[in-house]
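Asks: Coordinates only, no sequence provided:
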């Protein structure tokens, strides 16, 4: 995995500071002490004596409407509680939401509007939309947490990836199946994936792990518009695959699960987090999902026992929200805690501004999200902030539709993959 160029990182290298943060206090709803100075720096865009403005570039009308709504709910739950406890850096946090509908050109226009009024972006949904605004973010040294685990985004000094890159994720996924005895040397596995920085980095990781373990990967690239995978599943069955990996969307997972059952292809199906939705458990393939599907990603289940998940469930119950609970709500809460911790450190060290926030994210910055995500370490620019994944299983009986099978798993191959 290539690190960002020196030109992109020249400011972060010259201004590197030591920052080691545990965000357990913020995740449990308490307010960390934060030094503030009288007056407001004119350069502190999005910051006044009383308010911090954070932008939300979301997809509320496009293909990721459902998960975006759930992520935004988690963000709102976090900051409502934080504001009730006194706010961040002695200020109330105001969220400014805009809908790009997953349209990169629309994202550019909206960012052009918001860049003059927000300190940073609490969330930027989608790889193509985040990449579209990348140049302007870097030019203005604005930080944004991107809702994607693409290594391409991780190469930007402005974009924060909240977990393990897609390639490393698939390396761990294959190692996990090997350790569980579901796949062995000499086997073949299938990989159904979208073109682009969701599926292609995942294929790279899966192929590498396969080569290291004498396992062949039968790759099948599909267009997102294809939701009937009859031919693709039949071909993988003909080739005798021992497992199917999926970097696609919930409709494709539904098709693969139903068709593999109908065709007698009784093998494990491993989906990246973006490929699963708990609503699938309300369909006629629920039993197949519970029996044969695993979901891998960087975020824990909504119903998990981790302190962060417990806090999310408590806030959700009090909110009366009608948005379906899911791990995406936990994700929104977790990325808010990450931004909160960074802002608290920035204003403790100096006046809160884009410059001080930039220095925090480009310092020696490790984060414990109290189990909401895998451990995160942003100390090495352009490198996956984690090498671990959380392995989950669909379960209709638990809130959010997923239960944790194994947390913070890193197989024996992932370190070699990341060190290439």
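Replies: It's in. None of the values given here were measured: they were computed from a predicted structure.

Asks: only C-alpha atoms for contact and neighbour calcs from this point on.
Replies: Fine.

Asks: ok, residue 186 to residue 159 distance?
Replies: Distance from residue 186 to residue 159, counting by CA to CA, to the nearest Å: 40 Å.

Asks: same thing with residue 95?
Replies: When distances are taken as CA to CA, residue 95 and residue 159 turn out to be 18 Å apart.

Asks: quick one: contacts for the nearest residue to residue 227 once chain neighbours are set aside?
Replies: Spatially, and ignoring its direct neighbours in sequence, residue 227 is nearest to residue 252 (5.3 Å; CA to CA, 6 or more residues apart in numbering). Under the criterion of CA atoms under 8 Å, 6 or more residues apart in numbering, the neighbours of residue 252 are 226, 227, 228, 229, 275.

Asks: Which one of those is nearest to residue 260?
Replies: For residue 260, the closest of these turns out to be residue 229, at 9.8 Å, with distances computed as CA to CA.

Asks: so where does the residue nearest to residue 227 fall, helix or strand?
Replies: When secondary structure is defined using DSSP states H and E, the element that contains residue 252 is helix 250-262.

Asks: isn't residue 99 right up against residue 64?
Replies: No - the pair residue 99 and residue 64 does not pass the contact test of CA atoms under 8 Å, sitting 11.3 Å apart.

Asks: got the contact list for stretch 311-320?
Replies: Contacts with stretch 311-320, where a contact means CA under 8 Å, 6+ apart, come from 27, 28, 74, 77, 302, 303, 325, 329, 330, 333.

Asks: So which other helices or strands are in contact with the helix or strand where residue 403 lies?
Replies: Taking DSSP H and E as the definition, one finds residue 403 inside strand 402-409. The elements that strand 402-409 packs onto, with contact taken as 3 or more CA pairs under 8 Å, 6 or more residues apart in numbering; DSSP states H and E, are strand 389-394.

Asks: by how many degrees do the strand it packs on and strand 402-409 diverge?
Replies: Orientation note: strand 389-394 sits at an angle of 160 degrees relative to strand 402-409 (axes from the mean of the first three to the mean of the last three CA atoms, to 10 degrees).

Asks: list the helices and strands strand 389-394 packs on?
Replies: Helices and strands touching strand 389-394, by 3+ CA pairs under 8 Å, 6+ apart, are helix 286-292, strand 293-297, strand 402-409.

Asks: and the comparison structure, right after this:
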């Protein structure tokens, strides 16, 4: 949710201060007539990424960071934004809320925006500080909980939409009906966000004749043994399992289930898969699908072409990963926002937040164009289904589509 307009009294106060030669926020006009504040000088626009470089999600999170970095490198090579170079401060949260808080405090006063913040728990740890500091932030945790936070926005459809669309596709593929029932299970973390994921799947299941959720095992982020969850899934008789977990749990869940002789159709959302899983799960992904709200490395669209060119130029030794695509999207969204703020001649935090309002963002075909709105609504209900190849890369099997069940869920929850 992007920050609402300041009350009239507050505006009057700021105008009075300005008239007296002062500023309520310390903002000032630069030599080129662009209003600047924290994190912005005549030559630089400072940004921060808070992500997991050395914790349990280090591999995919680092890939996402690289996608963001190469997009910013490309922008800088073209002259930057408003004649200023984009400088990225990389902060390692270790996927730990306490560390995230420390890293946020260390960098908050030095930047104008956070273009990528990884992890729902990390985001929630600093949400109040983000609101207090009026610090524009793009959440890389595509959870609808982020839509309710002040000064935070999501530039793609959220995980819940991916999960619901994945379930609808599976039901259609199986021909589910009252006379041809389909048993489904959903795996999610044992916290309020996991409960939200599972509830979205259950909501959709109730809208589809013949679909029944027969099990919903949970896990803790510290879990390494998934025997109990795999056993519950097998005993439930579910032929489709919806994975609302991170990629850190996918190998254990699928691998342990295989050891028990259980091989359902697996459907993960975008956060449940990474190309690095291909090797440990070799031979076990023939019936594995990913419901994703953004495109893949093999897509023949301009956005992917641009990303691959930037990857070859600025990070040639990096192995391809779809999390790089996610990072590229955050960079694309950030550049679009800053360009708009530049057009408005206001690169303060307030100016960046204003630029985010009702902004159309073209991702070059990697996903359909979205409008950020006011930051408190779902930007799109479209996703598509993918298989994974031997290298772990996503291969699309459907076109972009939205489902009535996803939109009904969004409306029921005020999005």
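Replies: That came in fine, so what should we check first? Note that the coordinates shown come from a computational prediction; the quantities given were computed from them, not determined experimentally.

Asks: TM-score of the superposed pair?
Replies: The pair, once superposed, lands on a TM-score of 0.86 when counted by TM-score structural alignment, normalised by the length of structure 2; 387 aligned residues with a CA RMSD of 2.3 Å.

Asks: Settle it for me: which of residue 186 and residue 159 of structure 1 has more neighbours?
Replies: Between residue 186 of structure 1 and residue 159, counted using other CA atoms under 10 Å, the more crowded position is residue 159 (28 against 10).

Asks: need the strands for the stretch 201-350 of structure 2, in chain order.
Replies: Here the stretch 201-350 of structure 2 has its strands, by DSSP state E, counting those that start in this stretch, at 211-215, 218-219, 240-243, 265-269, 288-292.

Asks: Now do the first one: which elements does it pack against?
Replies: Secondary-structure packing of strand 211-215 of structure 2 (3+ CA pairs under 8 Å, 6+ apart): strand 182-189, helix 192-207, helix 227-236.

Asks: Could you dump the ones you listed into CSV with distance to residue 306 of structure 2 and mean neighbour count added?
Replies: Formatted as CSV, the entries for these read as follows, by distance: least, CA to CA, whole Å; neighbours: other CA atoms under 10 Å:
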stretch, distance to residue 306 of structure 2, mean neighbour count
strand 182-189, 35, 24
helix 192-207, 33, 19
helix 227-236, 41, 18
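
Asks: Quick one, which of these gets closest to residue 387 of structure 2.
Replies: Distances from residue 387 of structure 2 to each of these were compared by CA to CA, and the smallest falls on strand 182-189, at 18.9 Å.

Asks: Residue 307 of structure 1 against residue 371, yeah?
Replies: Yes - under the contact definition of CA under 8 Å, residue 307 of structure 1 touches residue 371, with a separation of 6.6 Å.

Asks: With neighbour numbers in mind, choose between those two.
Replies: The neighbour count for residue 307 of structure 1 versus residue 371, taken as other CA under 10 Å, is higher for residue 371 (22 against 15).

Asks: Map the more buried one onto structure 2.
Replies: Per TM-score structural alignment, the equivalent position to residue 371 of structure 1 in structure 2 is residue 365.

Asks: which residues sit in contact with that match?
Replies: Going by CA under 8 Å, 6+ apart, residue 365 of structure 2 touches 295, 301, 302, 303, 304.

Asks: ok, it to residue 301 of structure 2 distance?
Replies: In this structure, residue 365 of structure 2 lies at 6 Å from residue 301 of structure 2, with CA to CA as the measure.

Asks: Of the contacts of stretch 311-320 of structure 1 - the most surrounded one?
Replies: residue 330 (32 neighbours).

Asks: what sits against the equivalent of that residue over in structure 2?
Replies: When the two structures are superposed using TM-score structural alignment, residue 330 of structure 1 falls opposite residue 325 in structure 2. Residue 325 of structure 2 makes contact with 64, 67, 295, 296, 297, 304, 307 under the criterion CA under 8 Å, 6+ apart.

Asks: how about a markdown table for those, with distance to residue 383 of structure 2 added?
Replies: What follows is the contacts of residue 325 of structure 2, written out as a markdown table (distance: CA to CA, whole Å):
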| residue | distance to residue 383 of structure 2 |
| --- | --- |
| 64 | 19 |
| 67 | 20 |
| 295 | 9 |
| 296 | 12 |
| 297 | 16 |
| 304 | 17 |
| 307 | 20 |
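
Asks: Going by distance to residue 119 of structure 2, which of those residues wins?
Replies: Ranked by distance to residue 119 of structure 2 (CA to CA), these are led by residue 64 at 12.1 Å.

Asks: so stretch 162-175 of structure 1 corresponds to what in structure 2?
Replies: Going by TM-score structural alignment, stretch 162-175 of structure 1 sits over residues 155-168 in structure 2.

Asks: same thing with stretch 87-102 of structure 1?
Replies: Counterpart in structure 2 of stretch 87-102 of structure 1, with TM-score structural alignment as the criterion, is residues 80-95.

Asks: Contacts for the matching stretch next, please.
Replies: By CA under 8 Å, 6+ apart, the list of residues contacting stretch 80-95 of structure 2 reads 42-58, 69, 72, 75-76, 79, 99-100, 103-104, 107, 118-119, 121-122, 335, 338-339, 342.

Asks: Leaving out sequence neighbours, find the closest residue to residue 69 of structure 1.
Replies: For residue 69 of structure 1, the nearest residue in space outside its immediate sequence neighbours is residue 60; the separation is 6.7 Å by CA to CA, 6+ apart.

Asks: typo on my end, it should be residue 93 of structure 2
Replies: The nearest residue in space to residue 93 of structure 2 (CA to CA, 6+ apart) is residue 100, at 4.6 Å.

Asks: my read: the one you found touches residue 125, true?
Replies: Yes - under the criterion of CA under 8 Å, residue 100 of structure 2 is in contact with residue 125, at a separation of 7.2 Å.
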